[in-house]
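**Student:** using only what follows, build the 3D model:
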Amino acid sequence: MTELPVLYSFRRCPYAMRARLAVAASGVAVELREILLRDKASAFLETSPSGTVPCLKAGDLVIDESLDVMIWALQQNDPEGWLDMPDLGHELIAQADGPFKAALDHTKYHTRYPELDPEESRANAMAFLSKLDQQIGDNPWLFGDMPSLADMAILPFVRQFAFINKNRFDADTGRSLSNWLEAFIGSERFAAIMPKLPMWREGDEALRFEHAIAVANP
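**Tutor:** As a prediction, the model looks like this:
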């Protein structure tokens, strides 16, 4: 088997989700290694400068940031045109990765931040989601009829926020954003990047990403 780029991942991590989404959309073959975050493999720690997922190693190249993994894959092959989006898409990703993610964490893990009001944190997160709802409008995606890098970079974190309290989220969220999230969660693309895989160990046989579902569900 030809040596493939290696993608270290963790199924439930939203950063790893968005990296897998872009790799799947690009069709670029990688070896997927599922990492146990509380017992990280030595090969992973030797590769990843931060010790976090996702981390991609392609020859001498190491990419340790999820958005950079997405762009790496799509620059090789972007059949759905995810990179073809307005500058606003990059601005929304920056807001999602910055203030929204902070508000998400302050809401979900509020006991770690006793100095903060979780309701105020939730309101800050909802303000960003309201902006996304208005941007989507009557379209299925942020910028029209087709998904973009911004959609797939942001959706895993919107999903994470929604499931803090799904009933409350559904009651408070605009129709456009709710439909956007539900379409993503119910999509074949999302299912394709979420198989339950065994944790990778040194010496395990290489698992090509496109065969992950077949291996997980023989």
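**Student:** contacts, neighbours, all on C-alpha from now
**Tutor:** OK.
**Student:** and the helices in the chain?
**Tutor:** Residue ranges of the helices in the chain, as given by DSSP state H, are 14-26, 42-47, 66-76, 87-95, 101-108, 118-136, 149-162, 166-172, 175-185, 188-192, 212-216.
**Student:** before we compare anything, build this one as well:
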Amino acid sequence: MSAESINPVLYSLRNCPYAMRARMAIYQSGQAVQLRELCLDSKPVEFLTASPKGTVPVLVLPNGEVFEQSLEIMRWAFGTHDPDNYLISDNSNKQQQMLRLIKLFDEEFISSLEIYRSAKRYHDESLQECREACEQYLQLLEQRLLQHRYLFSDNPSLADLAIIPFIRQLARVERQWYLNSPYPKVRNWLNGYLQSLMFSKVMAKFPLWSANDVPVIFKAE
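**Tutor:** Have a look, this model is predicted:
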């Protein structure tokens, strides 16, 4: 059996924020996966067989177990190997706070962000109102980042990786507004990730996958 065949398979899409955060967790936890970059306009049979829902990311373990949600993949990665304590496993209270923050952003902020992006795209008169709906979440992050370098301490956590791709999206909606907004700590936090070696590796371009290709192994080097 080849080394590649025992690695989990990750179906991914380079610019999808959900796939991005899954890849960041895999990279930071030191896992190695077969990366299968997809075009969602032409979904391979293998992908749809593993996950009929047809959205990325999807992780297929060698034993056939399938994870279809990005947060599940992140928790699998750090649950397997977490040398830098991204799960804050030594502090159950802080860990629960972290999971609640992620849930808040996943269930509320992302919806507000999509409305904001749509308002900008279609030149909606409600653009400012949509932006202000997102700002309450930026204020929450700014307050946390005034206290320490990352969201829960001076060390990064699962929450940082889970939320950062969506703040990256927000920063691109009205670039000039964002650069002049009263959230300098959020900007520094985001820039730190965007300029990191980790992010450059996570965002590297790979050819679209097909069944006859030599496996692409994605891992920290």
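**Student:** could I get the TM-score for this pair?
**Tutor:** The TM-score (TM-score structural alignment, normalised by the length of structure 1) is 0.91; 212 aligned residues with a C-alpha RMSD of 2.0 Å.
**Student:** hang on, the earlier thing: okay, the helices of structure 1, which one's buried deepest?
**Tutor:** Ranked by mean neighbour count, these are led by helix 14-26 with a mean of 24 (mean count of other C-alpha atoms under 10 Å).
**Student:** same for it, what does it pack against?
**Tutor:** helix 66-76, helix 149-162, helix 188-192 (3 or more C-alpha pairs under 8 Å, 6 or more residues apart in numbering; DSSP states H and E).
**Student:** and with 10 Å instead?
**Tutor:** strand 6-9, strand 55-58, helix 66-76, helix 149-162, helix 188-192 (3 or more C-alpha pairs under 10 Å, 6 or more residues apart in numbering; DSSP states H and E).
**Student:** can you say which of those is nearest to residue 42 of structure 1?
**Tutor:** Smallest distance to residue 42 of structure 1 across the helices and strands packed on helix 14-26 of structure 1 (C-alpha to C-alpha): 12.0 Å, for strand 6-9.
**Student:** now what about that closest one, what contacts it?
**Tutor:** Residues from elsewhere that reach strand 6-9 of structure 1 (C-alpha atoms under 10 Å, 6 or more residues apart in numbering): 15-17, 19-20, 23, 29-37, 43-44, 47-48, 52-59, 62-64, 69, 199-200, 206-209.
**Student:** next, format the helices of structure 1 as a markdown table and append distance to residue 143 of structure 1.
**Tutor:** Shown next, in a markdown table, are those (distance: least, C-alpha to C-alpha, whole Å):
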| stretch | distance to residue 143 of structure 1 |
| --- | --- |
| helix 14-26 | 17 |
| helix 42-47 | 36 |
| helix 66-76 | 18 |
| helix 87-95 | 8 |
| helix 101-108 | 22 |
| helix 118-136 | 7 |
| helix 149-162 | 9 |
| helix 166-172 | 23 |
| helix 175-185 | 12 |
| helix 188-192 | 19 |
| helix 212-216 | 30 |
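**Student:** of all those helices, which lies closest to residue 142 of structure 1?
**Tutor:** Per C-alpha to C-alpha, nearest to residue 142 of structure 1 of the helices of structure 1: helix 118-136, 4.6 Å.
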